[in-house]
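Q: model the structure of this input:
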Amino acid sequence: MDYLDEFLLIVIAHFFAVASPGPDFAVVLKQSVQQGRRNALWTSAGVGGAILLHIAYCVMGVALILSQSPSLFMALKYVAGAYLAYLGIQALRAAKPGASSTNDIDDQTAPEESIWVAFGRGFFTNALNPKATLFFMSLFTLVISQTTPVSVQIGYGIYMALATWAWFSALSLLLSKACVRDFFQQRGYWFDRGIGVILIALAVRVVI
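A: Below you'll find the model as predicted:
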């Protein structure tokens, strides 16, 4: 109870951060439509797992080092931008389907990825997101007191990881519904291009 006010601030800040559109949402949307529910849920688990990485370096004090080293943080931004641009280019290179009937929609679905590829896609999208890095740096320097025990800080981190996983899992369940997938798959070529443009735009935004 001693840290209830601090925890409530974290809950509110984290909710607005995780609900705002960004690379995580774009990747989960893409995986839900192209790969289906199982893959999207593992991608969501990867996003949630990456939160624990952010918490780990914040608790260890690496966030302070990043905040004091603009060149190191800029390098992280370029790596993240390159990764998002890579995902965007992959989407833009999707082959244009030939003329087909609605019965061929399932044939246009991308080959199913392994669960580890799906998990890694979500994990690295969030882990390399400077927006997430800035959020947790701010959280651990402005909201969480330096006198808060490490065990309590870890508890905060576990909550945020689980909340992130739950949020994107809920989106995965919604976006992978048959009616939603059919809508996007019928427009799969343009959907891929749209997601590709969004990811590349996010890459540019991350860098500049």
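Q: hey, let's count contacts and neighbours off CA atoms from now on
A: Fine.
Q: and the nearest residue to Glu112 once chain neighbours are set aside, what does it touch?
A: Sequence neighbours aside, Gln35 is the residue nearest to Glu112 in space, at 5.8 Å (criterion: CA to CA, 6 or more residues apart in numbering). Neighbour list for Gln35: 109-113 [criterion: CA atoms under 8 Å, 6 or more residues apart in numbering].
Q: swap in Gly46?
A: Residues in contact with Gly46 (CA under 8 Å, 6+ apart) are 118-124.
Q: now swap in Phe136 and tell me
A: 54-55, 58.
Q: report the distance from the helix or strand encompassing His14 to the chain centre.
A: His14 is part of helix 4-19, with elements assigned from DSSP states H and E. Distance, stretch centre to chain centre, for helix 4-19: 18 Å (CA atoms, centre = their mean, to the nearest Å).
Q: now do stretch 167-186
A: Per CA atoms, centre = their mean, the centroid offset for stretch 167-186 relative to its chain is 16 Å.
Q: show me the helices in the chain, by range?
A: 4-19, 23-34, 37-60, 62-68, 70-92, 115-127, 130-138, 150-175, 178-185, 188-207 (DSSP state H).
Q: so for the shortest one, what gets flagged as buried?
A: If you call a residue buried by 16 or more other CA atoms under 10 Å, then helix 62-68 has these buried ones: 63-64, 66.
Q: not counting residues beside it along the chain, what's closest to Leu9?
A: The nearest residue in space to Leu9 (CA to CA, 6+ apart) is Val143, at 7.5 Å.
Q: ok so, going back, reformat the contacts of Gly46 as JSON lines; add distance to Leu139 and neighbour count.
A: Formatted as JSON lines, those follow (distance: CA to CA, whole Å; neighbours: other CA atoms under 10 Å):
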{"residue": "Ala118", "distance to Leu139": "28", "neighbour count": "23"}
{"residue": "Phe119", "distance to Leu139": "26", "neighbour count": "23"}
{"residue": "Gly120", "distance to Leu139": "25", "neighbour count": "19"}
{"residue": "Arg121", "distance to Leu139": "25", "neighbour count": "21"}
{"residue": "Gly122", "distance to Leu139": "22", "neighbour count": "28"}
{"residue": "Phe123", "distance to Leu139": "20", "neighbour count": "23"}
{"residue": "Phe124", "distance to Leu139": "21", "neighbour count": "19"}
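Q: sequence B follows; please return its structure for comparison with A:
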Amino acid sequence: MDMQIISILIITGIAIISPGPDFAMTLRNSLRHGRTSGLLTALGIACGISVHITYTVFGLSFLLLENAWILNSMKVIGACYLAWIGISSFFPKTEDQTAAVTKGKPGTLTSLTAFKTGFLSNALNPKTALFFIALFTQVISPGTVLSTQLFLGLFIALGHLLWFSIVALLLTHHRLEKIILKSKRTIEKVTGACLFALGVKIFFHSN
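A: The predicted structure follows:
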């Protein structure tokens, strides 16, 4: 395998495990709604990568570089979404609280909602957008064959799915769950605050 491709794979792996909105979203949904919601969030994050793969493979990343307002719009939308999710962490839904009291289990999101929060978290994440733009416009040349670009896109998507599925599984493991349960609401609030802070930071850096 070409050394350039190997370098890209290593850089991508490091980027995937770096804490960010996707990690915070997986953490929030896993702790607040359980393992299934966490895994569906991970799947949504991996599918969100398809948005970035599409515009990079078809050359739209060059358009984004030449038209800063498009990227800035993405940043504002993503920032507002993260801030909203962060704030909602401080106000658990009534049904979630009821489920936790009556069943001793976390309230659950619908499968679609859990998937959607993961998908939007990644698709609207300007950090991921900038990473793809940098990767496909600086590291990969216009002459790079389509199969190589698609391979890298698939690797990145599967890498996200694997990593965030592991995060969800670990957070909901029965041994760790007992430890985490004691400080569950505190962790949720800290995670929510981080999401809100990320949203605010991104919003003001986009202007």
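Q: TM value for the aligned chains?
A: The TM-score (TM-score structural alignment, normalised by the length of the second structure) is 0.89; 199 aligned residues with a CA RMSD of 2.0 Å.
Q: rewinding a little: go through the contacts of Gln35 of the first structure and flag the ones preserved in the second structure.
A: On the basis of both residues aligned by TM-score structural alignment, their matches' CA atoms under 8 Å, what survives of these in the second structure is 109, 111-113.
Q: strands - which of those land there?
A: Using DSSP state E to define strands, no part of these is located there.
Q: closest one to Tyr86 of the first structure out of those residues, please.
A: Glu113 (17.2 Å; CA to CA).
Q: so who does the residue mapped onto the closest one from the second structure touch?
A: By TM-score structural alignment, Glu113 of the first structure lines up with Leu109 in the second structure. Residues near Leu109 of the second structure by CA under 8 Å, 6+ apart: 33, 37.
Q: who's sitting farthest from the centroid in the second structure?
A: Most distant from the centre of the second structure: Thr102, at 31.3 Å, with distances by CA atoms, centre = their mean.
Q: closest to Ser176 of the first structure among the contacts of Gln35 of the first structure?
A: The closest of the contacts of Gln35 of the first structure to Ser176 of the first structure turns out to be Thr109 (CA to CA; 12.4 Å).
Q: give me the number of residues near the closest one?
A: A count of nearby residues for Thr109 of the first structure, using other CA atoms under 10 Å, gives 15.
Q: my guess is it contacts Gln186, does it?
A: No. Under the criterion of CA atoms under 8 Å, Thr109 of the first structure makes no contact with Gln186, lying 10.1 Å away.
Q: so what does Phe168 of the first structure match up with in the second structure?
A: Under TM-score structural alignment, Phe168 of the first structure pairs with Phe164 in the second structure.
Q: re earlier: what about the equivalent of the residue nearest to Glu112 of the first structure over in the second structure, distance to Leu40 of the second structure?
A: For Gln35 of the first structure, the aligned residue in the second structure is His33 (criterion: TM-score structural alignment). His33 of the second structure is 11 Å from Leu40 of the second structure, where distance means CA to CA, to the nearest Å.
Q: grab the most central residue of the second structure for me.
A: Geometric middle of the second structure (CA atoms, centre = their mean) lands on Asp22, at 2.4 Å.
Q: and that one, how far from Ala134 of the second structure?
A: When Asp22 of the second structure is compared with Ala134 of the second structure (using CA to CA), they lie 19 Å apart.
Q: equivalent analysis for Thr148 of the second structure, please.
A: 16 Å.
Q: what residues of stretch 164-179 of the first structure count as buried?
A: Under 16+ other CA under 10 Å, the buried positions of stretch 164-179 of the first structure are 164-169, 171-172, 174-176.
Q: now do stretch 23-31 of the first structure
A: Those would be 23-31, for stretch 23-31 of the first structure by 16+ other CA under 10 Å.
Q: residues near the counterpart of Gly20 of the second structure in the first structure, how many?
A: Matched across to the first structure, Gly20 of the second structure falls on Gly22, judged by TM-score structural alignment. Gly22 of the first structure: 16 surrounding residues under other CA under 10 Å.
Q: tell me the contacts of Ile49 of the second structure?
A: So, once contact is read as CA under 8 Å, 6+ apart, Ile49 of the second structure ends up touching 122-123, 153, 156-157.
Q: try 6 Å
A: Ala157 (CA atoms under 6 Å, 6 or more residues apart in numbering).
Q: same check on Thr56 of the second structure?
A: Applying CA under 6 Å, 6+ apart, no residues qualify as near Thr56 of the second structure.
Q: nothing else from me, thank you.
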